[in-house]
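Chemist: structure for this input, please:
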Amino acid sequence: LKKFIRGARVTSVDRRAKLLLLAMNNGAIMVIHLGMTGRLGIFPAGTPRSKHDHLQLQLDNNMQLRFNDIRRFGFITVLPPGSDTAGTMLGNLGPEPLGQDFTPDYLLKQASGKNRPLKNFLMDNRIVVGIGNIYACEILFQAGLKPDKKVSSLTLKDWGKIVASSRHVLQKAIASGGTTISDFVNESGKSGYFQLELQVYGKLGQACNCCSTPIAKKTMAGRSTFFCPKCQK
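Modeler: This next block holds a predicted model:
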């Protein structure tokens, strides 16, 4: 970090998938992944450090950028100037779910000949980025599709439902400030509210809001998967 960041100026801040990208005037890019519990904060110099502060960067306005991560699943690295991103964590990512490249035709092509379960397919960053476990469950409920349905069996109409549901759920979650299940807070240090809108995730045994059938749960790729046995076909 010191070799490429010390004395450099941040020229832009961007995001790709779950990675924050801070471009420097020397061509280096600082890559930040918050993991499960990572947080970034800006504090006046001299503010006492918190227990799980792992990185502190001094800014030129007497403020400090700090990275705090209780569970240490996050990371910070630097891509040197002139790096070929094709060989890095940025090189093999699918389109953004809110972007124009995420279309029914694209998904139909990607699913052709594949025998993968639908939920696992949607959570693969090589197919589409940024759809985590909670949102995958909610997207599939809204689309009316079973999480273990084989992707090769889906029609263009089905993929249209997936695209529309993905955009609706994610945009609504963003507007609600995110989903706080345990300790997530937004950039202002406040909890999100989308957990109040969840239809299936974490609702095992509760009545479906659409048909009153008890919400079911199964494990897929090591992740808890919630769905309505009646509404999702």
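Chemist: from here on, contacts and neighbour counts on C-alpha atoms
Modeler: OK.
Chemist: quick one: contacts for residue 142?
Modeler: By C-alpha atoms under 8 Å, 6 or more residues apart in numbering, the contact set of residue 142 is residue 165.
Chemist: compare with the first, here's sequence two:
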Amino acid sequence: MSHSPLRVLILGATSGIAEATARLYAAEGARLVLAGRNAARLQAIAADLRLRGASAVDIAQIDFVRDDARQAWLGLLATHGAFDHVLIAYGVLGDQPTAEQDSAAAESIMAANFTSPAQWSLAVAEDFERRGSGSLVVLGSVAGDRGRRANYVYGAAKAGIAALIEGIAHRFAGKGPRAVVVKPGPTDTPMTAGMKKGGPLWATAEQVAVVVRRAADKGGPVQYASARWRLVMLIVRLIPSAIFNKMNL
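Modeler: Have a look, this model is predicted:
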């Protein structure tokens, strides 16, 4: 018995983790819509995915922070039809010292990592709940599990989106759709280009992509990439403040 290919929308498709996840979907013969700001880069990724087995790949040029999420979502539905899976994978790391001094810089970090993906998630959730099916997967971060001086503006935004997706998952309970926040640890992608990499806690985009793809089908509403981060962050959250405040994290 043949099955229709999955219809997948990837928001922020030029990110390293998104591209690696798209390759997994392409190998399954999925129909993909890649959304982002850089049309030339989207076209290059689309061409690669067609060679990797995707049954169809289209692109949509969207500025997630500036464009109205609900209207853009309705436009995508009108053009491409209903989606089975939606992955929200965009975000910015930003610069913590700058954000502490510049309210516009702080607002930019929060808009890209919380406000915008939250609006998109709510628009998608409304459609999925009405249809009684669909998988929404959103990239969070272990940085949201406890505020640290090194990146607490970014971490706060990621904590907010995690809480929102958990709430959507609760809203979906028993209704058919699913919502998942995937929390990677440090990952070797262009977003972390300026960081010193290496060590057992670093992952590749391909390793995280496996978790993201699996999360769309099964598992709880919060998943860590890799799984070891669940224990690591539990330990970090349990460190008493008197000790934590002396740590350079």
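Chemist: report the TM-score for the pair.
Modeler: TM-score for the superposed pair, counting by TM-score structural alignment, normalised by the length of the first structure: 0.28. Supporting figures: 125 aligned residues with a C-alpha RMSD of 6.6 Å.
Chemist: after the host helix or strand of residue 163 of the first structure, which helix or strand is next?
Modeler: When elements are assigned from DSSP states H and E, residue 163 of the first structure belongs to helix 156-175. As assigned by DSSP H and E, the chain's next helix or strand after helix 156-175 of the first structure is strand 216-220.
Chemist: buried ones in the helix holding residue 163 of the first structure, by neighbour count?
Modeler: The neighbour-count check on helix 156-175 of the first structure (16 or more other C-alpha atoms under 10 Å) flags 158-167, 169-170, 173 as buried.
Chemist: which elements pack onto it?
Modeler: If contacts are counted by 3 or more C-alpha pairs under 8 Å, 6 or more residues apart in numbering; DSSP states H and E, helix 156-175 of the first structure sits against helix 104-111, helix 133-143.
Chemist: which of the ones you listed sits closest to residue 57 of the first structure?
Modeler: Between residue 57 of the first structure and these, the tightest spacing by C-alpha to C-alpha is seen for helix 133-143, at 32.2 Å.
Chemist: how about the helices in the second structure?
Modeler: With helices called from DSSP state H, the second structure shows them at 16-27, 39-51, 69-80, 96-101, 103-110, 116-131, 152-172, 205-215, 228-238, 241-244.
Chemist: just name the most buried of these.
Modeler: Ranked by mean neighbour count, the helices of the second structure are led by helix 16-27 with a mean of 23 (mean count of other C-alpha atoms under 10 Å).
Chemist: residue 120 of the first structure against residue 220, yeah?
Modeler: Yes - contact criterion C-alpha atoms under 8 Å: residue 120 of the first structure and residue 220 qualify, at 7.4 Å.
Chemist: more neighbours: which of the two?
Modeler: Each of residue 120 of the first structure and residue 220 has its neighbours counted (other C-alpha atoms under 10 Å); residue 120 has more, 17 against 13.
Chemist: pretty sure the more buried one sits in a strand.
Modeler: No - Residue 120 of the first structure: not assigned to a strand; according to DSSP: H, G, I helix; E, B strand; the rest coil it is helix.
Chemist: residue contacts, residue 58 of the second structure?
Modeler: Counting by C-alpha under 8 Å, 6+ apart, residue 58 of the second structure touches 32-34, 46.
Chemist: quick one: which of the residues you listed is nearest to residue 118 of the second structure?
Modeler: Of all the contacts of residue 58 of the second structure, residue 118 of the second structure sits closest to residue 34, with 18.8 Å by C-alpha to C-alpha.
Chemist: residue 38 of the first structure and residue 69 touch, don't they?
Modeler: Yes - at 4.1 Å, residue 38 of the first structure counts as touching residue 69 under the criterion of C-alpha under 8 Å.
Chemist: any idea how far residue 119 of the first structure is from the nearest residue to residue 108 of the first structure once chain neighbours are set aside?
Modeler: Sequence neighbours aside, residue 156 is the residue nearest to residue 108 of the first structure in space, at 6.3 Å (criterion: C-alpha to C-alpha, 6 or more residues apart in numbering). Residue 156 of the first structure sits 17 Å away from residue 119 of the first structure, going by C-alpha to C-alpha, to the nearest Å.
Chemist: just to revisit the earlier point, by neighbour count, which of the contacts of residue 58 of the second structure wins?
Modeler: residue 32 (28 neighbours).
Chemist: if I look at residue 44 of the first structure, how far off is residue 108 of the first structure?
Modeler: Distance check for residue 44 of the first structure against residue 108 of the first structure: by C-alpha to C-alpha, it reads 51 Å.
Chemist: cool, residue 64 of the first structure as well?
Modeler: Between residue 64 of the first structure and residue 108 of the first structure the distance, using C-alpha to C-alpha, works out to 46 Å.
Chemist: how about residue 10 of the first structure: what's its closest non-neighbour residue?
Modeler: In this structure, residue 10 of the first structure finds its nearest non-sequential neighbour in residue 24, 4.6 Å apart by C-alpha to C-alpha, 6+ apart.
Chemist: I'd say the one you found and residue 31 touch.
Modeler: No - if you go by C-alpha under 8 Å, residue 24 of the first structure and residue 31 don't touch, sitting 11.1 Å apart.
Chemist: what number of residues lie near the residue nearest to residue 10 of the first structure?
Modeler: Other residues near residue 24 of the first structure come to 20 when the count uses other C-alpha under 10 Å.
Chemist: and what of residue 133 of the first structure?
Modeler: Neighbours of residue 133 of the first structure (other C-alpha under 10 Å): 18.
Chemist: ok, now the one 4 residues further on?
Modeler: For residue 137 of the first structure, the tally of surrounding residues (other C-alpha under 10 Å) stands at 25.
Chemist: shouldn't it be in contact with residue 227?
Modeler: Yes - assessed by C-alpha under 8 Å, residue 137 of the first structure is found in contact with residue 227 at 6.8 Å.
Chemist: how close does residue 75 of the second structure sit to residue 69 of the second structure?
Modeler: Per C-alpha to C-alpha, residue 75 of the second structure is found 10 Å from residue 69 of the second structure.
Chemist: residue 44 and residue 108 of the first structure: who's more crowded?
Modeler: Neighbours were tallied for residue 44 of the first structure and for residue 108 using other C-alpha under 10 Å; the higher tally belongs to residue 108 (20 against 13).
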